[in-house]
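>>> only geometry, no sequence info:
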């Protein structure tokens, strides 16, 4: 039944301009550079970086594992797939195939001059699942990445086996939102100058901003992470976790909630605990799917 729905979704998306699923040649830093950079991450094994061509743009991603359920990791705002530095291999080693993507406009992925919206990013994730992964996935998203995967699961449920939200952005109760269609746009001189003046200030503030997101283990906000965030752009100090949890419990009776003593990025701050939760959840869902 799932395969039939996936085939129908593929047919409906025939208008997409998509290139090869992946290829090892990088546009920019090569695989060796990506691998050596990741060797600086604590406990992370060498990870190769590939590029997929979606809607005419290059998206950076990695894939680890040869068998088991498919898992897609989606980062938050200002991050990149390497933010899952201590999750990719441990989850794959538990018998999963793990993809981690860097969204358009971030990290080593292309940064076209288009109007960025939640729907655009969700559509790119949809395209990635169909063209690169090729089967329904367990979606994992942190911060705004959680918001995007929620949209994917809501609009194209045949592509999502389950959803794991790690301090997700977005409203619990749907509200009204205007999503303009993506289009080319020019940057005004004033906006360009303002961005140039703001960047030095953000560079100085970044260490303290990132450490505020790691209250349980500030050492995890290390030089590697700070340097990578400078390249890409820039208990949870960002989202109101307590009120959001209360609303989730009120409106979604079947939801499973795990509370951790961590900040906005628990997957990087407490990777062992989060990896166990992810793997245990996927095993539970897979066992239920076998009974269907």
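Cool, the structure landed. Everything numeric in this text was worked out from a predicted model, so none of it was measured.
>>> going by C-alpha atoms from here, please, whenever you check contacts or count neighbours.
Fine.
>>> mind listing what's buried in the longest helix along the chain?
Ranked by residue count, the top helix of the chain under DSSP state H comes out as helix 189-212. Of all the residues in helix 189-212, those buried under the rule 16 or more other Cα atoms under 10 Å are 206, 207, 210, 211, 212.
>>> same check, this time on stretch 129-148
For stretch 129-148, burial by neighbour count (16+ other Cα under 10 Å) applies to 129-133, 135-148.
>>> contacting residues for residue 145?
Residue 145 is in contact with 74, 75, 76, 77, 168, 169, counting by Cα atoms under 8 Å, 6 or more residues apart in numbering.
>>> highest neighbour count among those residues?
Ranked by neighbour count (other Cα atoms under 10 Å), the contacts of residue 145 have residue 74 at the top, with 28 neighbours.
>>> excluding chain neighbours, what is closest to that one?
Setting aside the residues directly before and after it, residue 74 is nearest to residue 141 in space (Cα to Cα, 6 or more residues apart in numbering), at 4.7 Å.
>>> now do the contacts for that neighbour.
Residue 141 neighbours (Cα under 8 Å, 6+ apart): 73, 74, 75, 76, 147, 148, 149, 164, 165, 166, 168.
>>> confirm it sits in a helix?
No. Counting by DSSP: H, G, I helix; E, B strand; the rest coil, one finds residue 141 to be strand, located in no helix.
>>> show me how far stretch 283-290 is from its chain's centre.
In terms of Cα atoms, centre = their mean, to the nearest Å, the centre of stretch 283-290 is found 23 Å from the chain centre.
>>> residues in contact with that stretch?
69, 161, 162.
>>> so which residue is smack in the middle of this protein?
The chain has residue 74 as the residue nearest its centroid, 1.2 Å off, counting by Cα atoms, centre = their mean.
>>> what is the longest helix of the chain packed up against?
Packing contacts for helix 189-212, counted by 3 or more Cα pairs under 8 Å, 6 or more residues apart in numbering; DSSP states H and E, involve helix 223-232.
>>> which outside residues touch the helix it packs on?
Taking Cα under 8 Å, 6+ apart as the rule, helix 223-232 contacts 40-41, 78-80, 83, 106-108, 203, 206-207, 210.
>>> please redo it, this time with the cut-off set to 10 Å
Identification of contacts with helix 223-232 by Cα atoms under 10 Å, 6 or more residues apart in numbering yields 37-38, 40-42, 78-80, 82-83, 85, 105-109, 199, 202-203, 206-207, 210-211, 234.
>>> against that first model, consider the following:
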């Protein structure tokens, strides 16, 4: 493993020409380095003829954390966050069906269907109970899973979850209501930089060549993401009626400056949850685990430790 780390460091300290001409190689090297730091291995299994990819790490005998990414995202969203959890927990970060490296099923992508797929995936892994955490779309899937399978969820954490009719409408909601393009779907190279500024208060630094590569990769899936987003809207499942069925202690964590899903969603959720705690992070956008990985992981760990 030390030799692998040394090789990665050599790659990452390579010339600007390498970065410019081979951004895919640079990205793969960065991913491997982050996996190493987080103590995660890239694994896969087949569930109902779907190849599902995921990261797994931490003590096999420890309590299990299942991490679910949001729309048009993947398991990499959790790498820096998971780094602060794998010492004490078994961590599983999934590529949900239709995202990341996992297969694209031909059926529906509504959050209810994905919640049932999650149940099947955990069955295939032999996981009967877990702490479940989700961001955005993944948060709605996590909440639906907790409502449908309360006996399987030790705790629930929702990071800016979808599915709530928020009292104050988000900027994304207003844009779509006016018929403007969806900023979450990349259709032109320049859209990727706009997306970063839409998601984050302070976008992470990325070399232009890497931005261009990531933008092109997202553009290649634009048609798929548009289809998924259309299904999410047309087959929307209101989360409010489901929240009363959730028995697990629940953490609601939101970025105060979230432009995708408004923080006022918390106001609608609090009266419907049996046991909940709330954290609102200032100067943070829609993805706390990416924008403030260490801080958000510490907040989550405190929530978990408070359950004991």
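Ah, there it is. All values derive from a computational prediction rather than experimental measurement.
>>> can you give me the TM-score here?
For this chain pair, the superposition-based TM-score is 0.69 by TM-score structural alignment, normalised by the length of structure 1; 227 aligned residues with a Cα RMSD of 2.9 Å.
>>> now, the buried residues of stretch 129-148 of structure 1 that are in helices?
Per DSSP H, the buried residues of stretch 129-148 of structure 1 map to helices at 144, 145, 146, 147, 148.
>>> dump those residues to CSV, plus distance to residue 252 of structure 1.
Formatted as CSV, the entries for those read as follows, by distance: Cα to Cα, whole Å:
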residue, distance to residue 252 of structure 1
144, 20
145, 20
146, 17
147, 16
148, 19
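>>> quick check, nearest of the residues you listed to residue 291 of structure 1?
residue 146 (27.8 Å; Cα to Cα).
>>> now the counterpart of the closest one in structure 2: closest residue in space that isn't a chain neighbour?
Using TM-score structural alignment, the partner of residue 146 of structure 1 in structure 2 is residue 139. Excluding the flanking residues, the one nearest residue 139 of structure 2 by Cα to Cα, 6+ apart is residue 161, at 4.4 Å.
>>> so what corresponds to that neighbour in structure 1?
With TM-score structural alignment as the criterion, residue 161 of structure 2 lines up with residue 168 in structure 1.
>>> how close does that match get to residue 35 of structure 1?
For residue 168 of structure 1, the distance to residue 35 of structure 1 equals 29 Å [Cα to Cα, to the nearest Å].
>>> likewise residue 7 of structure 1?
The gap separating residue 7 of structure 1 from residue 35 of structure 1 is 35 Å, by Cα to Cα.
>>> before we move on, what about residue 213 of structure 1?
To residue 35 of structure 1, residue 213 of structure 1 is 26 Å away according to Cα to Cα.
>>> looking at these two, which one has more neighbours?
Neighbours per residue, other Cα under 10 Å: of residue 213 of structure 1 and residue 35, the larger number sits with residue 213, 21 against 15.
>>> distance check, the corresponding residue of structure 2 for that one against residue 290 of structure 2.
Matched to structure 2 by TM-score structural alignment, residue 213 of structure 1 sits across from residue 199. When distance is defined by Cα to Cα, residue 199 of structure 2 is 10 Å away from residue 290 of structure 2.
>>> what do those two both touch?
The contact sets of residue 199 of structure 2 and residue 290 overlap at residue 284 (Cα under 10 Å, 6+ apart).
>>> quick check: closest non-adjacent residue to the alignment partner in structure 1 of residue 74 of structure 2.
When structure 1 is aligned by TM-score structural alignment, the residue opposite residue 74 of structure 2 is residue 80. Spatial nearest neighbour of residue 80 of structure 1, excluding adjacent residues (Cα to Cα, 6+ apart): residue 102 at 4.8 Å.
>>> ok, that neighbour touching residue 111?
No. The pair residue 102 of structure 1 / residue 111 is not scored as a contact, 11.2 Å apart, by Cα atoms under 10 Å.
>>> check which residues of stretch 276-291 of structure 1 are buried.
Neighbour-count burial for stretch 276-291 of structure 1 [16+ other Cα under 10 Å]: 278, 279, 281, 282, 283.
>>> again, but for stretch 219-232 of structure 2
Along stretch 219-232 of structure 2, these residues count as buried under the neighbour rule (16+ other Cα under 10 Å): 219, 222, 224, 225, 226, 228, 229, 232.
>>> got the contact list for the second one?
Contact criterion Cα under 10 Å, 6+ apart gives 72, 184, 185, 186, 187, 188, 216, 228 as the residues in contact with residue 222 of structure 2.
>>> and for residue 92 of structure 2?
40-43, 54-58, 64-68, 75, 78, 82, 86, 130, 132.
>>> please flag which of those residues sit within strands.
40-43, 54-57, 64-68, 130, 132 (DSSP state E).
>>> and of those residues, the nearest to residue 113 of structure 2?
Distance to residue 113 of structure 2 across those (Cα to Cα) is lowest for residue 68, with 14.4 Å.
>>> isn't that closest one right up against residue 55?
No. Applying Cα under 10 Å, one finds residue 68 of structure 2 not in contact with residue 55, separated by 11.2 Å.
>>> now the common contact residues for the two.
Residues touching both residue 68 of structure 2 and residue 55 by Cα under 10 Å, 6+ apart: 75, 78, 92, 93, 94, 95.
>>> how far away is the equivalent of the fifth one over in structure 1 from residue 212 of structure 1?
Spelled out, it's residue 94 of structure 2. Taking TM-score structural alignment, the alignment pairs residue 94 of structure 2 with residue 101 from structure 1. Distance, residue 101 of structure 1 to residue 212 of structure 1, by Cα to Cα: 25 Å.
>>> all strands for structure 1, in order.
Under the criterion DSSP E, structure 1 carries strands at the ranges 50-54, 57-64, 70-74, 97-101, 137-142, 160-166.
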